[in-house]
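In: One predicted model, sequence on top.
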Amino acid sequence: MTASNDRLARLVRQVQARARVPAVAAALHRADRPAWSCTVGDPGNGAELGPATRFRIGSVTKTLTAVLVLQCRDDGLLDLDDPVGRHLDLPAHGGATVRRLLSHTAGLQREPFGDVWDTLRTPDVAGLVADLARAERVLPPARRFHYSNLGLAVLGELVARLRGGTWDEVLAERVLTPLGLTATGPQPGPTAATGYLVDAYSDEAHPEPPTDLGALAPAAQLWSTAADMARWAAFLADPATVDPTGAVLAPATLDEMRWPVTTTDEAHWTAGFGLGLLLVPQPDRVVHVGHDGAMPGFLAGVYGRRGGDGTPAAMGCAVLGSSGTAAELLDLPHRLLAAAVEDDPADVEPWRPGPPAPPHLRGLLGRWWGEGFEYVFSWHDGTLRARGVDDPAGKPPAVFAPVPQRPDVFRTVSGREVGELLRLTRDERGAVVRMHWATYRFTRAQEAFDRYDFRAGG
């Protein structure tokens, strides 16, 4: 074991002991190192705790359901702004859009009608749909974040209906099998840990009853291992590396899912929510993307790491525990990801000379001014780029792609002003003398707005 791995194992052992968790399994996935895992405790099933032990992952299930929904969108089966009632025959709430349900901004009540967490009896699909007429819309659509298991259950049925199977069948065929998540599924299996409520004032660990969520399965039913979930987290952070053929989802679609739609707390912007994914910002422009999970007797934290100096490709972490109240488990994935990068950052790739910029673009490289601020346009890795001179270190540049049939027009494909056009203007000798980016004028020297020749069209 390396010094870095020893530190990671110590962090896991400290949390297991301090938070009094009967069993903890943690795993770390990264493209440039062998997989790492650590287990501590007793699974309570008469077997030895190990990498193959399954834990309930609760609401981490929602991230897999969300990917199924985006697959349907990419295959042309739905639009994210469709009302869900366009595809399902519902007695109520059919006007909630797919996008709002994914981002928990549809305003639906948290759970299905009835006290499901009191009785531990959940409806089947027919019952859930029938009782939608008795479920409340507790907030106006798009008003704010309001977490809803009911909303994800509806989306799970939407996927099943569009694909012509059950939710778990579609999940196995379209996500679990292609990604090799062989230890993940809706049933605990023979290696599953027992979930406990650990008494607050004694050392008693009381076993929690097993539960099957019925129609709520797309929101929280799955069981898995730490290794499977670390790989899943790596996929959410870096699909191009984990799934290079795009068999499960295109990287651009994961980009869309990771864009924050709302914040989870209007006073403390400590987390955002995208399309089915929780986004937790870290220092130095790093974001952890994934989800937490909670079920009676179990907690789970599954996150991938994006951005920052030293972060390797396809980095994901999972922490699974057999206590329903040890909240410290949920912070541990973030600590493990940070410690792994601090102690063992990605190798520094040497710079190598590359081909020059195309001849018709070489004259525009260098410094330009727009709106009184200075920018540097450059050519790296085969693309035209731009950065503000005063941009903080680590802020990604704007990247441009040529527009077909328009040699002096580019589309901003990432970074500042993404989606907007960059237009070049040349003089009679063919030299670029000014540019317009998102319609703002860029010149070689700093100019006030009153220097523009408006009568000549700018």
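Out: Here it is on my side, so go on. Nothing here was measured: the structure is a model prediction, and the numbers come from that model.

In: For the rest of this, base every contact and every neighbour count on C-alpha atoms.
Out: Will do.

In: Just the strands from the stretch 301-450 of the chain, written as ranges.
Out: 316-321, 366-370, 373-380, 383-388, 398-403, 406-414, 421-426, 432-437, 440-443 (DSSP state E, counting those that start in this stretch).

In: got it, and the stretch 151-300 of the chain?
Out: Counting by DSSP E, counting those that start in this stretch, the strands of the stretch 151-300 of the chain are 196-198, 205-207, 223-224, 262-263, 272-273, 278-282, 286-295, 298-306.

In: Just say which of those strands is most tucked in.
Out: Ranked by mean neighbour count, those are led by strand 298-306 with a mean of 30 (mean count of other Cα atoms under 10 Å).

In: That strand vs strand 316-321, what angle?
Out: Here strand 298-306 runs at an angle of 170 degrees relative to strand 316-321 (axes from the mean of the first three to the mean of the last three Cα atoms, to 10 degrees).

In: what does stretch 343-352 rub up against?
Out: Identification of contacts with stretch 343-352 by Cα atoms under 8 Å, 6 or more residues apart in numbering yields 4, 32, 310-312.

In: what comes up buried for it?
Out: 344, 346 (16 or more other Cα atoms under 10 Å).

In: same deal with stretch 446-458?
Out: Glu447.

In: From one end of that stretch to the other, what's the distance?
Out: Distance between the two ends of stretch 446-458: 15 Å, counting by Cα to Cα, to the nearest Å.

In: List the contacts of the residue lying closest to Pro260 once chain neighbours are set aside.
Out: In space, and not counting its chain neighbours, Pro260 is closest to Gly274: 4.3 Å by Cα to Cα, 6 or more residues apart in numbering. Contacts for Gly274 (Cα under 8 Å, 6+ apart) come out as 102-103, 257-262.

In: Tabulate these (JSON lines), appending distance to Leu337.
Out: As requested, the contacts of Gly274 are exported to JSON lines (distance: Cα to Cα, whole Å):
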{"residue": "Leu102", "distance to Leu337": "26"}
{"residue": "Ser103", "distance to Leu337": "25"}
{"residue": "Met257", "distance to Leu337": "21"}
{"residue": "Arg258", "distance to Leu337": "18"}
{"residue": "Trp259", "distance to Leu337": "21"}
{"residue": "Pro260", "distance to Leu337": "21"}
{"residue": "Val261", "distance to Leu337": "24"}
{"residue": "Thr262", "distance to Leu337": "24"}
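
In: quick one: which of those residues sit in helices?
Out: Residues of the contacts of Gly274 located in helices (DSSP state H): 102, 257-258.

In: And here is the other one:
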Amino acid sequence: MASSEELLAGTRRALLHRIATAQSEGRTPSLVAAVQRGGRIVWSGSRSCVDGHAPDQHTQFRIGSITKTFTAVLVMRLRDEGLIALDDPLEKHLPDAGVGDMTVHQLLGHSAGLKAEAPAPWWERTPGSIRPGLADVLGEQPRLQTAGVRHHYSNPGYTLLGALVERLRGASWAEVLRREILEPLEMRRTTTQAQAPHAGGWAVHPWADVMLPEPAEDLGLMAPAGQLWSTAADLLRFAAFLERGDERVLRASSVEEMRAPAAPPEAGDRSGGYGLGLQLMQREGRTLLGHSGSLPGFLAALWFSVQDDVAAVVLTNATSGPLTTAVAADLVGIVAEAEPRIPEPWRPLPAIDEELLGLTGLWYWGTHVHTLKLLADRGLVLQPLRGGGRGARFRALPDGTWVGLDGYYAGESLRVRRTDEGTVDHLDVGSFVFTREPYDASADIPGGVHEKGWQGLAP
């Protein structure tokens, strides 16, 4: 069973072959996948062990820890509204949590030093009602290490973030999620409880072709870490939002902030890292962002490439089976490589800003040569003329300055410094002086310029 639009026949067959192999070799009762390009679903396919009952892109599966990305968006909304700062200690807003000075940022990026799991019994396979309070989720010694030292994935950490959302919104996490994300993005098939049509969760015996039904528990306070049910179509809507932003939910710059590395990879893992509620993965020369998820009876993965403008979702209903992260990443790669993104036509600026145009060209930091380019949105790109070095993109601010978006100057300011006559003297980039000539004697160079100027070697 498959549907498609616009993709070439060879690409469609490669996608179908990949998921068919995954379902067969992974021994999973059913698998559904979908691919999005340019914000539109261009392919979906599924496989099932029951003839005539394959799921489609609107069939619900449990998505496990992909739920964390939704919770992270809710927290970022609080930040954008000025209700919290990411460097706030959690105890400023949840003094009864009892976890000390760990920050909101550390919780989002799993670097708060918390344990990975709630105390026994296994929280994913038991009712959330047996853990009625945060103390029951965190246990007697929730901290394993100093906050901010390393990445250590923590499910209870996202329970704390869900509690933060509830405390500041005065409503349940589920209600806030529905009102602030699901309704604006029209994700009508994403819910906290299963709604038909939905897949049932199964455990497949590792040494025999037999199955066992898995329980589908309500996770209670742990819901912000893994409760949601969703569909391939809904998750691709979410992927489009995570790539572009949506002013109704979260502006593009905040979504971009979520995608930036916030914590290093775990020890021994050089393939990626973790942002703010998003996993990062380097695979075959491209950067993929998204999240994986698992709960007893289900595996899920959502991955997208901003550079290629391609996203893929894979959902299965088995406790263990195909590596959904690898399958989804492969689907992105198949489309991106077989049908590369066609760039938009180059177009000149709609209007000329003579003052900004005058800033472009060569600049010197000491004797290091850089170029400054003007972008269509009044942003700037500063980069070394040749070789490696310090460079960055800068976004224009209303006050006439620019703020660094990446690289060495991320968060730093770029300012145009002028003489008393109003002419440009130099650029101040995070206190570094860039001049039109190397060590320009007429500019305000820190330490001054030797009175004899440039010299050769005396004979």
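Out: Good, I have the coordinates. Just so you know, these numbers come straight off a predicted model, no measurement behind them.

In: Superposing both, give me the TM-score.
Out: Taking TM-score structural alignment, normalised by the length of the first structure as the basis, the two superposed chains have a TM-score of 0.85; 439 aligned residues with a Cα RMSD of 3.1 Å.

In: closest to Gly246 of the first structure out of the strands of the stretch 151-300 of the first structure?
Out: strand 298-306 (18.0 Å; Cα to Cα).

In: so what secondary structure elements neighbour the closest one?
Out: Contacts defined by 3 or more Cα pairs under 8 Å, 6 or more residues apart in numbering; DSSP states H and E place strand 298-306 of the first structure against strand 55-56, helix 226-237, strand 286-295, strand 316-321, helix 328-343.

In: could the ones you listed be laid out in CSV, adding distance to Asp124 of the first structure?
Out: Shown next, in CSV, are those (distance: least, Cα to Cα, whole Å):
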stretch, distance to Asp124 of the first structure
strand 55-56, 20
helix 226-237, 27
strand 286-295, 19
strand 316-321, 28
helix 328-343, 30
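
In: So for Phe113 of the first structure, which of the ones you listed sits nearest?
Out: Smallest distance to Phe113 of the first structure across these (Cα to Cα): 18.8 Å, for strand 286-295.

In: The closest one to strand 298-306, inter-axis angle?
Out: 160 degrees.

In: and strand 286-295 of the first structure with helix 226-237, angle?
Out: 130 degrees.

In: about what we covered before: go through the strands of the stretch 301-450 of the first structure and pick out the most buried.
Out: Highest mean neighbour count of the strands of the stretch 301-450 of the first structure: strand 316-321, a mean of 33 (counted as mean count of other Cα under 10 Å).

In: In the second structure, which residue range corresponds to that strand?
Out: Strand 316-321 of the first structure corresponds to residues 311-316 in the second structure, going by TM-score structural alignment.

In: what's the mean gap between the matching stretch and the aligned bit of the first structure?
Out: For stretch 311-316 of the second structure, the mean deviation from the first structure after alignment is 1.1 Å (mean Cα distance after the TM-score superposition for the first structure).

In: So what touches that stretch?
Out: 28-37, 61, 63, 232, 235-236, 239-240, 298-305, 324-325, 327-329, 331-332.

In: Now tell me what touches stretch 239-258 of the first structure from outside.
Out: Taking Cα under 8 Å, 6+ apart as the rule, stretch 239-258 of the first structure contacts 31, 67, 70-71, 174-175, 178-179, 231, 234-236, 238, 273-277, 279, 289, 313-314.

In: how far out from the middle of the chain is that stretch?
Out: 11 Å (Cα atoms, centre = their mean, to the nearest Å).

In: Would you mind listing the buried residues in that stretch?
Out: 239-243, 248-251, 254, 257-258.

In: Can you give me the neighbour number for Glu140 of the second structure?
Out: Burial of Glu140 of the second structure is recorded as 9 neighbouring residues (other Cα atoms under 10 Å).

In: Quickly note the distance from it to His93 of the second structure.
Out: Going from Glu140 of the second structure to His93 of the second structure by Cα to Cα gives 21 Å.

In: what do we get in the second structure for Leu171 of the first structure?
Out: Checking TM-score structural alignment: Leu171 of the first structure goes with Leu177.

In: what sits against its match?
Out: 70-71, 74.

In: before we move on, the earlier item: closest one to Pro123 of the first structure among the strands of the stretch 151-300 of the first structure?
Out: Of all the strands of the stretch 151-300 of the first structure, strand 286-295 comes closest under Cα to Cα, at 17.1 Å.

In: Ala17 of the first structure is nearest to which of the helices and strands packed on strand 298-306 of the first structure?
Out: Ranking these by proximity to Ala17 of the first structure (Cα to Cα) places helix 328-343 first, at 10.9 Å.

In: If I take that closest one and strand 298-306, what angle do their directions form?
Out: Here the directions of helix 328-343 of the first structure and strand 298-306 differ by 30 degrees (the same axes, to 10 degrees).

In: with the second structure superposed, average distance for helix 328-343 of the first structure?
Out: Taken over the aligned residues, the distance from helix 328-343 of the first structure to the second structure averages 1.3 Å (mean Cα distance after the TM-score superposition for the first structure).

In: Tell me which residues of that helix come out buried.
Out: Burial within helix 328-343 of the first structure, assessed by neighbour count using 16+ other Cα under 10 Å, is assigned to 329-330, 332-334, 336-341.

In: got it, and stretch 106-115 of the first structure?
Out: Neighbour-count burial for stretch 106-115 of the first structure flags 106-113 (criterion: 16+ other Cα under 10 Å).

In: Save those as JSON lines, and put in distance to Pro392 of the first structure and secondary structure too.
Out: As requested, these are exported to JSON lines (distance: Cα to Cα, whole Å; DSSP: H, G, I helix; E, B strand; the rest coil):
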{"residue": "Ala106", "distance to Pro392 of the first structure": "36", "secondary structure": "coil"}
{"residue": "Gly107", "distance to Pro392 of the first structure": "38", "secondary structure": "coil"}
{"residue": "Leu108", "distance to Pro392 of the first structure": "40", "secondary structure": "strand"}
{"residue": "Gln109", "distance to Pro392 of the first structure": "42", "secondary structure": "coil"}
{"residue": "Arg110", "distance to Pro392 of the first structure": "40", "secondary structure": "coil"}
{"residue": "Glu111", "distance to Pro392 of the first structure": "43", "secondary structure": "coil"}
{"residue": "Pro112", "distance to Pro392 of the first structure": "46", "secondary structure": "coil"}
{"residue": "Phe113", "distance to Pro392 of the first structure": "49", "secondary structure": "coil"}
